[in-house]
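>>> Using only what follows, build the 3D model:
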Amino acid sequence: MIKRYGTPPQTGRRYKMRPGVYAVLPRDGMVLCTLQEAETAEIQLPGGGIDPGEHPIAALHREVFEETGWSIAAPRRIGAFRRFTFMPEYDLWAEKLCTIYVARPVRRLGPPIEPDHSALWLQPEAARDFLYNEGDKAFLEQAVL
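Prediction:
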């Protein structure tokens, strides 16, 4: 059974399954996060949806680069969780299946290419306090605290 974080699904609402990959990225006592400044500012673990036919590890590398500008190495799966949410950028109610990895940030290749995203280095305790969703917080704690 995969643990659910956040609000339970609404009765009678249809949700589309949305698998995604996300990374806890520790380096030199800090954690690399992404700040997404769309409608509201959110600090998140870097990551996102897996494209059809894409391997999860390839998606993880792509998403981390798009949202932070960093390359990563040695991703290791540490678990998964579900959350039910509205995704305004897709006008979609989604059941997000979030698979979490811990990986090593290797090198900054450039700025994030994803609109409204920026890379943010935080102390692990601050990252835990500021992360947008409870699932991200739980896996950050498991990986580095």
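>>> hey, let's count contacts and neighbours off CA atoms from now on
Will do.
>>> Can you tell me how far the spatially closest residue to residue 16 that is not a sequence neighbour is from residue 127?
In space, and not counting its chain neighbours, residue 16 is closest to residue 94: 4.7 Å by CA to CA, 6 or more residues apart in numbering. Separation of residue 94 from residue 127 (CA to CA, to the nearest Å): 25 Å.
>>> Is residue 49 in contact with residue 21, as I believe?
Yes: if you go by CA atoms under 8 Å, residue 49 and residue 21 touch, sitting 6.5 Å apart.
>>> any common contacting residues for those two?
residue 59 (CA atoms under 8 Å, 6 or more residues apart in numbering).
>>> Which one of the two is surrounded by more residues?
Set residue 49 next to residue 21 and count neighbours by other CA atoms under 10 Å: residue 21 wins out with 26 against 18.
>>> Let's compare: structure for the following, please.
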Amino acid sequence: MIRRVGVPPRKDISYRLRPGAYAILPLQNRFLLTAQLAPKLDIQLPGGGIDPGESPLQALHREVLEEIGWRIARPRRLGAFRRFVFMPEYELWAEKLCHVYAAYPVSQIAEPVEPDHETLVLNRNDALSMLGNDGDRLFLRHFNG
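You can find the predicted model right below:
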């Protein structure tokens, strides 16, 4: 069973399954994160949706590059969580199935290309207090790499 975090699903809403891949990226005793600036500020683990025909690892590499401009190496799966949310950018109620990986940041090769995203580098305590969802916090809190 995959752990649910956040609010329980509402019975009056039909949710669309949205699988995604996200990364904990340690960098010299700090962590690379992304700040989604619109429609409201949301600090997140870098990552995002898995496109049709794409593997979770392909999506992870693509999304990290799009959101923070970094190449990563040696991803390893830590687990998964699910949460039920409204995604205003898609006008969609989603059951987000979030696969979480740890990976090593190799190099920044570009600026973020994802609209309204900015790269952050935070220590663990600041990251834990600023991350926008319980699942990201859960995995970062238990990360020992």
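>>> Put one on top of the other, what's the TM-score?
The TM-score (TM-score structural alignment, normalised by the length of structure 1) is 0.98; 145 aligned residues with a CA RMSD of 0.9 Å.
>>> count of residues packed around the residue nearest to residue 16 of structure 1?
21.
>>> same question, the one 5 residues further on
Burial of residue 99 of structure 1, expressed as a neighbour count using other CA under 10 Å, amounts to 20.
>>> how far apart are whichever strand or helix holds it and its match in structure 2?
Assigned by DSSP states H and E, residue 99 of structure 1 falls within strand 92-108. Following superposition, strand 92-108 of structure 1 is found to deviate from structure 2 by 0.3 Å on average (mean CA distance after the TM-score superposition for structure 1).
>>> so how far is that strand from its chain's centroid?
4 Å (CA atoms, centre = their mean, to the nearest Å).
>>> same check, this time on stretch 60-72 of structure 2
With CA atoms, centre = their mean, you get 11 Å for stretch 60-72 of structure 2.
>>> just stretch 70-82 of structure 2 next, same as before
Going by CA atoms, centre = their mean, where stretch 70-82 of structure 2 is centred and where its chain is centred differ by 10 Å.
>>> what about it, how far off from structure 1?
Mean for stretch 70-82 of structure 2 is 0.3 Å (mean CA distance after the TM-score superposition for structure 1).
>>> Looking at structure 1, name the residue matched to residue 52 of structure 2.
Matched to structure 1 by TM-score structural alignment, residue 52 of structure 2 sits across from residue 52.
>>> Residue 87 of structure 1 contacts residue 95, correct?
No: applying CA under 8 Å, one finds residue 87 of structure 1 not in contact with residue 95, separated by 10.0 Å.
>>> Comparing those two, which shows the higher neighbour count?
residue 95 (18 against 11).
>>> Now do the same contact list for that one.
Per CA under 8 Å, 6+ apart, neighbours of residue 95 of structure 1: 15, 16, 17, 18, 82, 83, 84, 85.
>>> same thing but at 10 Å, please
9, 14, 15, 16, 17, 18, 19, 82, 83, 84, 85, 86 (CA atoms under 10 Å, 6 or more residues apart in numbering).
>>> Just give me the match in structure 2 for it.
By TM-score structural alignment, residue 95 of structure 1 lines up with residue 95 in structure 2.
>>> how much space between its match and residue 80 of structure 2?
Taken as CA to CA, the span from residue 95 of structure 2 to residue 80 of structure 2 is 13 Å.
>>> cool, residue 2 of structure 2 as well?
6 Å.
>>> ok, now residue 92 of structure 2?
21 Å.
>>> between the two, which one's more packed in?
residue 80 (20 against 13).
>>> Skip the chain neighbours and tell me the closest residue to the more buried one.
residue 99 (4.4 Å).
>>> pretty sure the one you found contacts residue 55?
No: using CA atoms under 10 Å, residue 99 of structure 2 is not in contact with residue 55, being 11.2 Å away.
>>> and for the two, which residues touch both?
Contacts common to residue 99 of structure 2 and residue 55, judged by CA under 10 Å, 6+ apart, are 20, 21.
>>> Would you mark the buried spots in the longest helix along structure 2?
In structure 2, with assignment by DSSP state H, the single longest helix is helix 56-68. For helix 56-68 of structure 2, a neighbour-count test (16 or more other CA atoms under 10 Å) marks 56, 57, 59, 60, 61, 62, 63, 64, 65, 66, 67, 68 as buried.
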